[in-house]
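Novice: Attaching a predicted model along with its sequence, questions to come.
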Amino acid sequence: MAAQKRAVRVGVAAIIPDAQGRVLTGRRKGSTGSGRWAFPGGHQEFGESYFQCAEREVLEETGLDVRALTTVALTNDVFQDEGLHYVTIHVKCKKLNPDQEPKVLEPNKCEGWQWTTWAELREILGKPDGHNQLFLPIVNLLLENSDIERTIDSGQSLQ
């Protein structure tokens, strides 16, 4: 049996702030990072832009209509135990209808959605088992971007 070639994949995470500055997070289920809090998102498909990917994944997972606005960060996410390696593109998105709330449209992949503050995410990360409560792209985003809220609020971009 030939050895399978490992590849780096592209993941897209949608950061969707609400009017209070909280961001949408969901507890993953049934795949890599199961039981951990993550942003909506997924794999970028061939021929798809990362903005298109963010908008598609959010709609598929939550039913929210969003507009991808800007790329705010990249993280290098190596899941050692699973033998997976992703570059995750974190995309700021805006809800097109501010009154619309997320729904669990993929119950086999997400336990539920909630609005979470950056302070709450940092508090989780600071716990002894915090790295096991947050999905690796969020861990790396917080560790590598100490002022991510300001970056998102200011509309700064990597582009």
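Specialist: Sure thing, it's come through. Residues are numbered from 1 along each chain as shown.
Novice: From here on, just use CA atoms for contacts and neighbour counts.
Specialist: Will do.
Novice: The residue lying closest to residue 41 once chain neighbours are set aside: neighbouring residues, count only.
Specialist: Once flanking residues are discounted, residue 41 sits nearest to residue 13: 4.4 Å by CA to CA, 6 or more residues apart in numbering. Neighbours of residue 13 under the rule other CA atoms under 10 Å: 27.
Novice: In addition, the following structure is provided for comparison:
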Amino acid sequence: MATAAPKVRVGVGAFVLATSNEPVENPRFLVGKRLRAHGAGTWALPGGHLEFGESLEECGAREVDEETGLKVKNVRYLTATNDIMTADNKHYITCFVVGERADENQEAELREPDKCEAWEWWTWEELLERVKAAEAAKIGEPLEKHLFIPFLNLVKQRPGVRPT
């Protein structure tokens, strides 16, 4: 019996800006350390799979709320990447959205502690530094903070894009 070809899935990653007045060149946004599934041990945006009938913006806001308890406002489409994860035999089109915390004093909660170890606020420049470190690392060399493939691809495939 023939094995069905793996399917391409749609993922949504949500940039949650710390404030509605983040600097355009170096905004702060929320990242979490993944625990399960593909990308375990890497840092990524809150996000997940697009559900049937859902807009990208709705998916991003839903996933942020489910994972962090944060409400986001002004959610809008940013860009997309083509992410082939050969080690996991997965292929995703990852759509990125961006929005701001509705309450700038509220911090992210670990709502899914079986899926996410911690939340941190990073700047765009910090992300770029981590991408450079990942690209310069030799195979098997330990990195302080591994990045989820869609995060790496965002910088590589969409140079000049900023979550603003």
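Specialist: Yep, that arrived. All figures in this text were calculated on a predicted structure; none of them were measured in a lab.
Novice: quick one: TM-score?
Specialist: The TM-score (TM-score structural alignment, normalised by the length of structure 1) is 0.88; 150 aligned residues with a CA RMSD of 1.6 Å.
Novice: Give me the neighbour count for the aligned residue in structure 2 for residue 85 of structure 1.
Specialist: Alignment note (TM-score structural alignment): residue 85 of structure 1 maps to residue 91 of structure 2. For residue 91 of structure 2, the count of nearby residues is 17 (other CA under 10 Å).
Novice: what does residue 81 of structure 1 give?
Specialist: Other residues near residue 81 of structure 1 come to 7 when the count uses other CA under 10 Å.
Novice: That one belongs to a strand?
Specialist: No. The assignment for residue 81 of structure 1 by DSSP: H, G, I helix; E, B strand; the rest coil gives coil, which leaves it out of any strand.
Novice: picking up where we left off before, doesn't the match of residue 85 of structure 1 lie inside a strand?
Specialist: Yes. According to three-state DSSP, residue 91 of structure 2 belongs to a strand.
Novice: where along structure 1 do the helices fall?
Specialist: Applying DSSP state H to structure 1 gives helices spanning 50-62, 118-126, 136-144, 148-154.
Novice: Compare these and give me the one nearest residue 44 of structure 1.
Specialist: helix 50-62 (5.7 Å; CA to CA).
Novice: which part of structure 2 lines up with that closest one?
Specialist: Counting by TM-score structural alignment, helix 50-62 of structure 1 pairs with residues 56-68 of structure 2.
Novice: end-to-end on stretch 26-41 of structure 1?
Specialist: Using CA to CA, to the nearest Å, the end-to-end distance of stretch 26-41 of structure 1 comes out at 10 Å.
Novice: Tell me how many other residues crowd the nearest residue to residue 67 of structure 2 once chain neighbours are set aside.
Specialist: Leaving out its chain neighbours, the residue that sits closest to residue 67 of structure 2 by CA to CA, 6+ apart is residue 111, at 5.1 Å. Neighbour count for residue 111 of structure 2, taken as other CA under 10 Å: 14.
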